[in-house]
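Participant: mind looking at a prediction? Sequence and model below.
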Amino acid sequence: MLGLLTAFFVPGVASVDCYSRFNKLQGMSRILAGETDSEGNAVTSIGVATGMTLDLCLQTCGRGIWDNPERWLDFCEKFSTWLLPFLALVSQLPFGGDTPFENVMSILLNVGSPTLAAYSVTLTTLNSRWIHRRFSRISYPSAQSAARVLDNLQQSRLQVTEDDYVLSSLIVLPENDQYWAELLIFLDVKHSYTWSFSNIASIIWVAMAFLLTVIQTFLDNRESIDSNGIAVGFAWLWLLAIVTCSLNAAPRCDITLLGNAIERANQKLSLAKYMDQPESLDLTIQQPAISLDAEGGGSITSDERRTAPIYNYARMVPWSLSAGRMYAAFSAASYRAEHNIPVSAEIPWEQGTGQRVNPANRRGRRDQVAAYIQRPSDQLAEIAGGGSRSLHASLMALLLTSGTLGSAMLMDWYTPTIGLSCRSGTYMIYSLNSVLVWSMLMTANHLTTSIVSLEGKTGHRRFPYSASSAMLLWRAAKILACMNTIWIVSTCALGFAGVYENCWCNSAVLTQGPRAYIAMYFTQQDWWKPLVGITAFASLSVGGFVWFNIGLNPSAAK
């Protein structure tokens, strides 16, 4: 909106036709002090002057905005070509919030911190690989179904019961094999976020628009080439990668559907009795084996309960602990089954058919079933690994951020006049704020996890200052993300409206210093090599990120 308003008012506010005035300088019979070539070197011939120093520019053109008689048409063309397709693509991000405010906040966090968005998407992929890789080693019945269930519940605050006999009944009793199969069916009903014609068309539209404009830039031989458009494209290219990888991850974002699916499955859960036959679970008395905590924990853990994938950064530790507990229980049961150890010591082992464990070997009293999932002392299973996944996700997030936002900054940096200008500076600020938001939320989440863990051991609150620090970081990061979203949208629109077309912004004075100059005219040869390198850098970064999240995913289809 700010850019649209500016586009109306800029042509009439302190505007000057600087190019015409510069052309008049070239028509003079003598060289003025301050005329340069496109690299800022003083010229000795009037005909080769293609630039001027900052001082001469201020004398010739003043401090106002350079006039463009077709500024509104130019704004409309660039806005619709470079920025509008990406703004439309924002609607294809996964949401799933309970309120419109939560969905808006999800958009602001994604746009305000591409680093956080890339981190959460990659973490989802790594968690999926980790859980499927761990459970692929287990041959116990329903283990692979359990892995798919845990994978599908990454967008919720998953809780696995601490009651061994409830968890052991779910895993060991043959009557509960149907529990896992039906839970998967319930989770697949109304799949909340996956490939559709709408989002595929949006992705193709954005990709083709970007590709065609890049090709046009390479083929453009006009003087005074404008890099603003392609720089904006690079600055938003991360969104194409995030949407594509999110669609591939197919997150379940609707907390109501997730809760209903688990509730329906829990109604069919059977528990081991003191005798031989199982009994149905009384949900009013017993704690379910799997549940979603949608209310507990207070405001300090509120991000864990929000189902949008952008909040996966806050769920890594609790989800990993719950998934690890489930894996350890399945692993222990599989270990005993592989060694022909039945649940009940009074019943001899009976051979099953093929790879299936005979149901007779999976029945016993409540205490026997509970003991069956206890890990033997000689069984060393890898359960954690969260730190490694977080590190890899961080590296991929920084790769995507630097490859796209860094390319946008370098595109304007290497466009004559070479150096840090208003445009490249705005992309630098946006990139730094993106990383800062991610760092602040990661720090706040680490503090929150430590507080919850220690309070769980001590039973009462002992860390008020840590809790206050976590809450302060959490709120400050979200405010900064909102401001960063406004910043990048406004600065792109303002660039198209011509606000940065003035002597100071075009002189790269921040890096050129006293030698500051303005390259009024230059050709593709002046920036062709940097353009090729920057385009390759951005393409490899996006391609590498997408390949890592899609091409290397060994898990079965969800």
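Facilitator: Done, it's in.
Participant: CA only for contacts and neighbour counts going forward, please
Facilitator: Fine.
Participant: could you pull out the strands for the stretch 101-250 of the chain?
Facilitator: 158-160 (DSSP state E, counting those that start in this stretch).
Participant: OK, contacts around L108?
Facilitator: A481, C482, T485 (C-alpha atoms under 8 Å, 6 or more residues apart in numbering).
Participant: isn't the second one up against L109?
Facilitator: If I follow you right, that is C482. Yes - the criterion here is C-alpha atoms under 8 Å, and C482 meets it with L109 at 7.0 Å.
Participant: can you pick out the residue with more neighbours from those two?
Facilitator: L109 (27 against 19; other C-alpha atoms under 10 Å).
Participant: okay, pairing it with this:
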Amino acid sequence: MLAAYSLALTVLNGRWIARRFSKHNYPNTQNAIRVLSSLQQAPLRVTNEGALLASLIVLPQNDPWWRELIEWLAWHHTWSISTVTSIAWVIIAYIFTVTNSFTGELDPDFNPDGQSVGSLWLWLLPIVIGWLQISPKCDEDRVRSAVERANKIAYAATDTHPVSVKDLNTEDRAIHLAFGEEDEVLRCDEMVTAPIYNYARFLPWVQAVEKVSEMFEVASYHHHHHTSVDPTIKWIAMDDSIGGHWSKPHDRNRVGSVEQVARYCEFDPHDQHTAFKSMWGPNVFSRIAIASALAFMLQWGTVGAAFIVVFFTPTTGEQYSFTFHLLINTEGFIHHSVGLGCRSGSYLLFGVLSTIVWVFLLISSLLVHYVATSSPSSAHTRNEPLTFQGHHGGRSYPLRLSIARHFAISLRRLAKLLATVNAIWILATCLFQFGNFFDRCYCNSSVFGRGSGAYNVIKLVASDVEPMKNAWVGGVCLAGGTAFLFVGFFNVFIEPTTSRKLRSGDY
């Protein structure tokens, strides 16, 4: 469930950032979208200390920075012949398994294990397809190297003229990756570049993007009103670019002193826009709700399908002596024994534990962000740029934040322990099914659901077959339908209209 949640968040973030920047028309707006979207798999941080971020946005000397970083981040782990073949074989195998369940003869030893297990693991298919389409930049060494190489060609404004950032007496960079956070215990998941950990990077990434967007917004406002960075330099008219965009500013209108560059990207302190800023970021809870609903749908659509198949299938086996009740109908046959048993109970437990793990990790990520943004050393309390630095384990936190910190860490560790146990359990369950471990009197009698009224099935009657097959049809439609809807979701949202519009121009 966590994998589906992180994937849905990544897709929604891509759409959100495209819309967030769609009204900005300052140079490198499009490049900023591509850079920031590509860095969803890294602990992104931004800082405007010494007008570094403002310089990165405004100065024409930094245009190559954006272009080069995009090029250095432009590697893909996407479709190949072997990948397509593997996915095709999975789909074909599932179709054959389902077809065999409906066309095969229902002998005394039949069971729907193949169909139920296939439905149980069907959630993997849309997850794999989704990440292949997104092609996340999750190689830590390559991402770190790309950002570091780009920062070597960055420029910053000074009191006289722009200079290379590497020549300044500072280690700060406008955009950097915080793989070396001091409180690594608190934020360890955020620093792991595997896509499934996007849930932990969501909130700090949103705030970093929002900081960049705000500066592009102010710069675009000044650009729209033909205001130069240096007020003493008159606006130089340029030819309009294609696509209906405003004219691109002349390079002379984009240079000035460090104070002028900083002011060019700052909101008026008396503006209502800056009256209140949430520690969470814009529209984060709506995206969390949508991603949660999609993950819940995929998780319980596939697990629920497997559960339905085995729950409504009478468990039959060899006729042997047992002590459970035998209920005989008027025709002399045993009624079908459906209900909660070893197989369906195992699936239900897997689904419940997966959901609990996701809830624990979601709460933990919210607490981590709350602690990081509420501590005395955070950007929010110091009125300084979003550097998220100054953590010293739990020693620098007030009591309430220290409690929240330890609770977040404990929740995360408990969730990972449960996830490990759950993974082992579901693999063991599949082995038990195919190894006939569950083919015993206790498991074949739906004891969990029927209790003292449990019984074993010796022979199916004709009236039992139709409802059983109806449940199979429902299970297959539920699993396939939810997987199809999930794939359809990210194919609709992965390529927003605003992104296509931005591609048409040079911004």
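Facilitator: Great, that's in hand. From a predicted model like this one, the values you see are computed outputs, not experimental measurements.
Participant: could you quantify their similarity as a TM-score?
Facilitator: The pair, once superposed, lands on a TM-score of 0.83 when counted by TM-score structural alignment, normalised by the length of the second structure; 441 aligned residues with a C-alpha RMSD of 2.0 Å.
Participant: with secondary structure and distance to R264 of the first structure as added columns, please give the contacts of L108 of the first structure in JSON lines.
Facilitator: As requested, the contacts of L108 of the first structure are exported to JSON lines (DSSP: H, G, I helix; E, B strand; the rest coil; distance: C-alpha to C-alpha, whole Å):
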{"residue": "A481", "secondary structure": "helix", "distance to R264 of the first structure": "38"}
{"residue": "C482", "secondary structure": "helix", "distance to R264 of the first structure": "39"}
{"residue": "T485", "secondary structure": "helix", "distance to R264 of the first structure": "40"}
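Participant: which of the residues you listed lies closest to Y465 of the first structure?
Facilitator: Nearest to Y465 of the first structure among the contacts of L108 of the first structure is A481, at 24.1 Å by C-alpha to C-alpha.
Participant: ok, the counterpart of the closest one in the second structure - contacts?
Facilitator: Using TM-score structural alignment, the equivalent of A481 of the first structure in the second structure is A419. When contacts are counted by C-alpha under 8 Å, 6+ apart, A419 of the second structure touches L353, S354, V357.
Participant: JSON lines for the residues you listed, including distance to D271 of the second structure?
Facilitator: Shown next, in JSON lines, are these (distance: C-alpha to C-alpha, whole Å):
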{"residue": "L353", "distance to D271 of the second structure": "48"}
{"residue": "S354", "distance to D271 of the second structure": "46"}
{"residue": "V357", "distance to D271 of the second structure": "43"}
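Participant: of those - the most surrounded one?
Facilitator: V357 (22 neighbours).
Participant: tell me how far the closest residue to that residue other than its chain neighbours lies from Q41 of the second structure.
Facilitator: Counting by C-alpha to C-alpha, 6 or more residues apart in numbering, A415 is the residue found nearest to V357 of the second structure once chain neighbours are left out, at 4.8 Å. A415 of the second structure sits 21 Å away from Q41 of the second structure, going by C-alpha to C-alpha, to the nearest Å.
Participant: related to what we said a few turns ago, ok, the residue nearest to V357 of the second structure - how many residues close by?
Facilitator: Based on other C-alpha under 10 Å, the number of other residues close to A415 of the second structure is 22.
Participant: what's the answer for E162 of the first structure, then?
Facilitator: Quick note: E162 of the first structure (other C-alpha under 10 Å) scores 13 neighbours.
Participant: one more: L186 of the second structure?
Facilitator: 25.
Participant: how about R515 of the first structure, what's its partner in the second structure?
Facilitator: Aligned by TM-score structural alignment, R515 of the first structure pairs with G453 of the second structure.
Participant: and its match, how far from S463 of the second structure?
Facilitator: G453 of the second structure is 21 Å from S463 of the second structure, by C-alpha to C-alpha.
Participant: neighbour count: these two, which is higher?
Facilitator: Taking neighbours as other C-alpha under 10 Å, G453 of the second structure and S463 compare with G453 leading, 13 against 10.
Participant: list the buried residues in stretch 216-226 of the second structure.
Facilitator: F216, E217, V218, A219, S220, Y221, H222, H223, H224, H226 (16 or more other C-alpha atoms under 10 Å).
Participant: a markdown table for the residues you listed, including distance to T99 of the second structure and secondary structure?
Facilitator: Output for those, formatted as a markdown table (distance: C-alpha to C-alpha, whole Å; DSSP: H, G, I helix; E, B strand; the rest coil):
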| residue | distance to T99 of the second structure | secondary structure |
| --- | --- | --- |
| F216 | 56 | helix |
| E217 | 57 | helix |
| V218 | 60 | helix |
| A219 | 61 | helix |
| S220 | 59 | helix |
| Y221 | 62 | helix |
| H222 | 65 | helix |
| H223 | 63 | helix |
| H224 | 63 | helix |
| H226 | 68 | coil |
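Participant: could you dump those to a markdown table with distance to H77 of the second structure?
Facilitator: Compiled in a markdown table, these are given as follows (distance: C-alpha to C-alpha, whole Å):
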| residue | distance to H77 of the second structure |
| --- | --- |
| F216 | 31 |
| E217 | 33 |
| V218 | 36 |
| A219 | 35 |
| S220 | 35 |
| Y221 | 38 |
| H222 | 40 |
| H223 | 38 |
| H224 | 39 |
| H226 | 43 |
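Participant: got a list of what the spatially most central residue of the first structure touches?
Facilitator: Central residue of the first structure (C-alpha atoms, centre = their mean): A117, 1.8 Å from the mean position. If you count contacts by C-alpha under 8 Å, 6+ apart, A117 of the first structure has them with L109, N110, I242, I310, A397.
Participant: and the furthest pair within these?
Facilitator: Top of the distance list for the contacts of A117 of the first structure (C-alpha to C-alpha): L109 and A397, 14.3 Å.
Participant: host element of D240 of the second structure?
Facilitator: Following DSSP states H and E, there is no helix or strand that holds D240 of the second structure.
Participant: I'd say it and S247 touch.
Facilitator: Yes - look at D240 of the second structure against S247 with C-alpha under 8 Å: they come within range, at 4.3 Å.
Participant: and these two? which has more neighbours close in?
Facilitator: Legend: neighbour count by other C-alpha under 10 Å for D240 of the second structure and S247, higher for S247 (18 against 12).
Participant: list the contacts for that one?
Facilitator: Counting by C-alpha under 8 Å, 6+ apart, S247 of the second structure touches A237, M238, D239, D240, S241.
Participant: which two of those have the greatest separation?
Facilitator: A237 and S241 (12.0 Å).
Participant: pull up the distance across stretch 497-507 of the first structure, start to finish.
Facilitator: 19 Å.
Participant: oh, I was asking about stretch 165-184 of the first structure
Facilitator: 23 Å.
Participant: just the residues contacting it, thanks.
Facilitator: Contacts of stretch 165-184 of the first structure (C-alpha under 8 Å, 6+ apart): 141-142, 145-146, 148-149, 160-161, 261-262, 264-266, 268-272, 287-289, 329-330, 333, 359, 362-363, 366-367, 369-370, 372-373.
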